[in-house]
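**Student:** here is a sequence together with a model predicted from it:
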Amino acid sequence: MTNWTADYDEEPLRELTVTDLLRNRAEKIGDRTAVTYGPEDRAYSFSELNDVANAIANSLIEMGIEKQQKVSVMARNPLSSVLAMVGINKAGMVYSPINFEYKGEALSYQLNDTGPEVLIVEDQYVGRLNEVVDSLEDAPTVVVIDTGTESATLPSNLSGPTFDKLQSGDRSEPGVDVSWHDEASIVYTSGTTGMPKGVVLPYRWIFENYTLFRQQLLSDDDVVHTSLPMYHVGGVYFDLHTGWVSGASTVLWDRFSPNDFWDRIDRYEATTVTLVSVMATWLSKHGGRDTPNTLNKVHMQPLPDDYRTVAERFGFDFVTVGFGQTESGLPIAGAIHAAQGRDATPEDVRRGMTPNEIVDSVRDVGVPVLDEAPAERYMGEPIDPIVDVAIVDDHDEPVPAEAAGELVIRPKVAEITLKEYYGKPERTVEAFSNLWFHTGDTAYVDSEGNYCYLDRRGDIIRRRGENISSLQVQEITNKNSKVEKTAAYPVPAHEGGEDEVAISVEVVDGERLTESDLRAFLSGEMPEFMRPKYIQFVDDIPTTKTNKMEKYKLQQDFNDQLGE
């Protein structure tokens, strides 16, 4: 197994931290571009990035924030998030990003759950913070990022130094002893049960698990293109950190745009991208590009049925797949050598390793390289050096080949899965019952050892690449004084193989509530991606004898109405 980063590195993956990584890159390849913010063409070399990280780290330390305390970040601009994150980590503190769409109850819940010492927030979101500040148990010191947007005034008792001020700090190394087993971040996810949970991730999860497979495909000649947000592990770790480990450059964009996609690829000669959810579908419909390009390694999750058509049309040599999750990282992965011969990336525009070099490198970590996916929703095979994987029944007994069951993970190496659900010890113990981490996802493995994804388990809705807790949707909707009870559940989306959010609502006796009034209420309490597409008012939400909602009946009725 490859256990080192780039050729010029001296630190084994299992001992790597962000502090080690940035310091090494600054010393060895300091003049190379580490990250570029595409909309402004603002680039930072590895040396510049390390200097800014040191400045922010030293400024946070001067504020009295201690090692392993939490610093939350709420910023739409991904470059601001990245600068904050590297400074937080170099100070030995914990990066705790917040979805910039959050407002109302969704925002106050996460702030109360994390309890950060500092909140770094863009000025455009200060008004949202002011609206929930009275509901915060311990209000943090607030550092405002100036975006030039007209914004609300922050209460003086919360105000800290500006983000510009943090960046003007001492640029020498902070001297904080950060270890591979320290907490790097708390990333929130809506799992299969309950309210969103903060997933505590150590550095080893980043470097010897989640980014391990993709490192095998990249070199310092690659350019990573990402429009994924920095509050999700896909953007901040799978794209950004993988690039840095490989010595590659990463280009950040605010959002995915099928219309601008190819211009962005050409501008920076990007070689690799992650396409999640409906991105591949949108690209096929709106991309309008069939000429040679530099993009040759594309990760698709979940794997769409028409992946080969997309790959051959656009010349993607390799389509990579996997099971990616905040808690368990990337324990399963695979590579498909999709576009070959005349459909492949032309040699005169190719950057990065050759196809043969990629095949050999990927196989070094036990990941298969196939010419085509053996089944729908193919995920690959377990990365054997780091995990054991099984498909089990409700009693954690293995099921036969081809039979559906829950996907469970058991680490072979310390600290490569989540440390815990922050502040939720019972949930942590439950997730690791019988010494397996329970992913909450249903899958099967065929007789050849190929793992394929089926569906989610429990109260989870997957929409536009976001995991949404149906319980959180219900709880927020129920805060409306005219709502008696709410049932939230997924219904099929028309594109991307994901869900739309639907709710069935019981109204309080004697009250009148219209759909438009309810939507207006929800728009002030939850981010747009969480808001239901479908609202149905019902006289009675069916329940079992033990008073559990029978959502499947409502779901079936809705699907019948939609013709699904």
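**Tutor:** Thanks, I have it.

**Student:** going by C-alpha atoms from here, please, whenever you check contacts or count neighbours.
**Tutor:** OK.

**Student:** quick check, central residue of this protein?
**Tutor:** residue 232 (2.7 Å; Cα atoms, centre = their mean).

**Student:** OK, contacts around the nearest residue to it once chain neighbours are set aside?
**Tutor:** Of all residues not flanking residue 232 in the chain, residue 187 sits nearest, at 7.0 Å (Cα to Cα, 6 or more residues apart in numbering). Residue 187 makes contacts with 96, 97, 198, 199, 200, 201, 231, 232, 233, 326, as judged by Cα atoms under 8 Å, 6 or more residues apart in numbering.

**Student:** then this one, side by side with the first:
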Amino acid sequence: MSLRLPTIDQIGIRALLERNASECPDREFVTFEDGTSWTFSEALNQAFSAANVLRGMGVQQGQVVAILLGNGADFLRAWWGAAALGATTAMFNPTYQGEFLGNLVRKAEPVLVISESDAHVPVAAAIDVPSMHPFALRSGSAEPPKLERPIEVWDVHGILCTSGTTGGSKAVLQSYHHLHTTGSWATIDAGLSPDDTLLVDLPLFHAALNTFVVGCLATRSRLAVRTRPQLSRYWAVARETGATIAVGVSAMAVYLQGQPTVPEERDHRMRYWIGVPLPSDPTAFAQRFGISGGVLGAYGCTEIGVAVIARPGVAHPPGSCGRARPGFELRIVDENDVEVPAGQPGELVVRTELPWAISHGYLNDGEATAASWRNGWFHTGDALSVDEDGNYYFRDRIKDVIRRRGENISSFEIERIIAGHPAIEEAACIAVSSDLGIEDEIKVLIVRRDGADLDYLQLVEWLAAHVPYFMVPRFFEEVDSFPKTATGRIQKFLLRGEHTDRCWDREPYIAVTRDGVKRRTAVPSGR
């Protein structure tokens, strides 16, 4: 049976808020960490209030509003208010700062920045964009804001700024249908209902989480919003919130499985746990923690959302990330876009049965759009293989990107910042395996300027002032020069085989966290 393009009434944020407020106004919808909550009626009023404030600030339908907020009522109010106005949102990690943040925000071309951090005000001013505190969004009228025209499924809901791969960051265009398709597999398709509750403890600015929130709008499932995961009492939080579905990224599964077995870890209502990546043994994970429906897994990226899914009850060989989801056509191809035999690694390319189900391009970057969407297929830049039974296996990243702390990190962006240090001539960042073997650690190789002094502890502190905490490299190594192509590009494939035994490891000497930088010892750090 062929798929049908959904209507905006079925997938639009404003339309779903209005439907739910009309049909079940007094049903509790969102609970927050401070004990407050919103009903469906209150959620709509909060959205309309924010929308009218934004309109008063001059925001028009189709214009971009940048949101730099953590999880909470302010984030939902800003997001849903912009959506109710028909504006486009660009969501950023609020720990971003300085030049790095300014470059990302500039690409999205916002007309307004919403942030509660004083550190973001000069960033907005530097790109000549006004900023406002989210508290102001509470003061607007709850009257439905008039639209200049109807919102459509192909309208741009969001600008998703990638972390950059082979070059600088790109601004990915996300339509409402793309938003819906990315989250529907684990919400609508998984059979969520008003009896379900999504634990929202990962950052809402990530598409991995906010797309599930939109799915819950469609299924009328509750949201339990928390500022961040509390791994030390994860299952207690699940019980307290009544969560039936949650998302785990990075090494969360490894941490949870490494804790002593206690009865409380099964005392909850959880029926689905979405693992990105999957635990090493999803069935054992679900059995130990009493997850009745099992563990869901997926493969995807910013531009395509989710193209491969692993469902409980479907046999997947060890190491597989699942099978192609309905409506997605996948191929594994060589450098000339010719399909390779089963079992042979190649680049995954994707297209969809319905229009607007994946991104339709990069904002103001026709060259990058043409390069990625060539020959009628989106090129993911990831190396996968597929077996005879249609099981897909992630092999490597063709694109120059590092995965750390649940974030895709551009080595290009780190290198550009490091090269601005007065003691450094040139730098190359590569991924090395973490201690847990789940994600990447960042290693930077450095060519020092002639005659320059370089103290690694001071370099770490300098970097922490210029990039988000999770982008600060762990390993540092000095080299005399880099292997390069005839055109002067660093041949990173020759560097990736390098180990860390010759590196300076900052971990014993200095801690870099979201709360700041703290030296652990005054051991000399220069090399």
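**Tutor:** That came through, no problem. It should be emphasised that the depicted structure is a prediction, and the values quoted were computed from it without experimental measurement.

**Student:** picking up where we left off before, for the one helix or strand the residue nearest to residue 232 of the first structure maps to, grab the matching residue range in the second structure.
**Tutor:** If you go by DSSP states H and E, residue 187 of the first structure is part of strand 183-189. Mapped onto the second structure using TM-score structural alignment, strand 183-189 of the first structure spans residues 156-162.

**Student:** one step back: average offset between the strand holding residue 187 of the first structure and the second structure?
**Tutor:** Superposing on the second structure places strand 183-189 of the first structure at an average distance of 1.1 Å from its equivalents, by mean Cα distance after the TM-score superposition for the first structure.

**Student:** can you find the partner of residue 222 of the first structure in the second structure?
**Tutor:** Mapped onto the second structure by TM-score structural alignment, residue 222 of the first structure lines up with residue 196.

**Student:** count the neighbours of that match for me.
**Tutor:** 22 (other Cα atoms under 10 Å).

**Student:** got it, and residue 88 of the second structure?
**Tutor:** Neighbour number of residue 88 of the second structure under other Cα under 10 Å is 28.

**Student:** now swap in residue 76 of the second structure and tell me
**Tutor:** 21.

**Student:** hmm, back to that, against residue 472 of the second structure, how distant is the match of residue 222 of the first structure?
**Tutor:** 38 Å (Cα to Cα, to the nearest Å).

**Student:** quick revisit: from the chain's centre, how far out does the strand holding residue 187 of the first structure sit?
**Tutor:** 10 Å (Cα atoms, centre = their mean, to the nearest Å).

**Student:** what does stretch 320-333 of the second structure give?
**Tutor:** Here the centre of stretch 320-333 of the second structure is set off from its chain's centre by 21 Å, with Cα atoms, centre = their mean.

**Student:** host element of residue 183 of the second structure?
**Tutor:** Assigned by DSSP H and E, residue 183 of the second structure falls in helix 176-184.

**Student:** contacts for whatever helix or strand comes next after that helix next, please.
**Tutor:** With elements assigned by DSSP H and E, the helix or strand that comes after helix 176-184 of the second structure is strand 197-200. The contact list for strand 197-200 of the second structure, computed with Cα under 8 Å, 6+ apart, reads 209, 213, 216, 221-226, 238, 241-247.

**Student:** just tell me what residue 515 of the first structure corresponds to in the second structure.
**Tutor:** Using TM-score structural alignment, residue 515 of the first structure pairs with residue 456 in the second structure.

**Student:** helices or strands up against the longest helix that the first structure contains?
**Tutor:** When the first structure is parsed with DSSP state H, its longest helix is helix 46-62. Secondary-structure packing of helix 46-62 of the first structure (3 or more Cα pairs under 8 Å, 6 or more residues apart in numbering; DSSP states H and E): helix 18-29, strand 33-37, helix 78-90, helix 163-167.

**Student:** which residues touch residue 22 of the first structure?
**Tutor:** By Cα under 8 Å, 6+ apart, the neighbours of residue 22 of the first structure are 46, 49, 50.

**Student:** the aligned partner of residue 12 of the second structure in the first structure: neighbouring residues, count only.
**Tutor:** Under the alignment by TM-score structural alignment, residue 12 of the second structure pairs with residue 17 in the first structure. Residues contacting residue 17 of the first structure under the criterion other Cα under 10 Å number 24.

**Student:** as a quick check, tell me the outermost residue of the second structure.
**Tutor:** Farthest-from-centroid check, the second structure (Cα atoms, centre = their mean): residue 451, 41.3 Å.

**Student:** ok, that one to residue 431 of the second structure distance?
**Tutor:** Counting by Cα to Cα, the gap from residue 451 of the second structure to residue 431 of the second structure is 29 Å.

**Student:** what of residue 178 of the second structure?
**Tutor:** 30 Å.

**Student:** out of those two, which sits in the more crowded spot?
**Tutor:** residue 178 (27 against 22).
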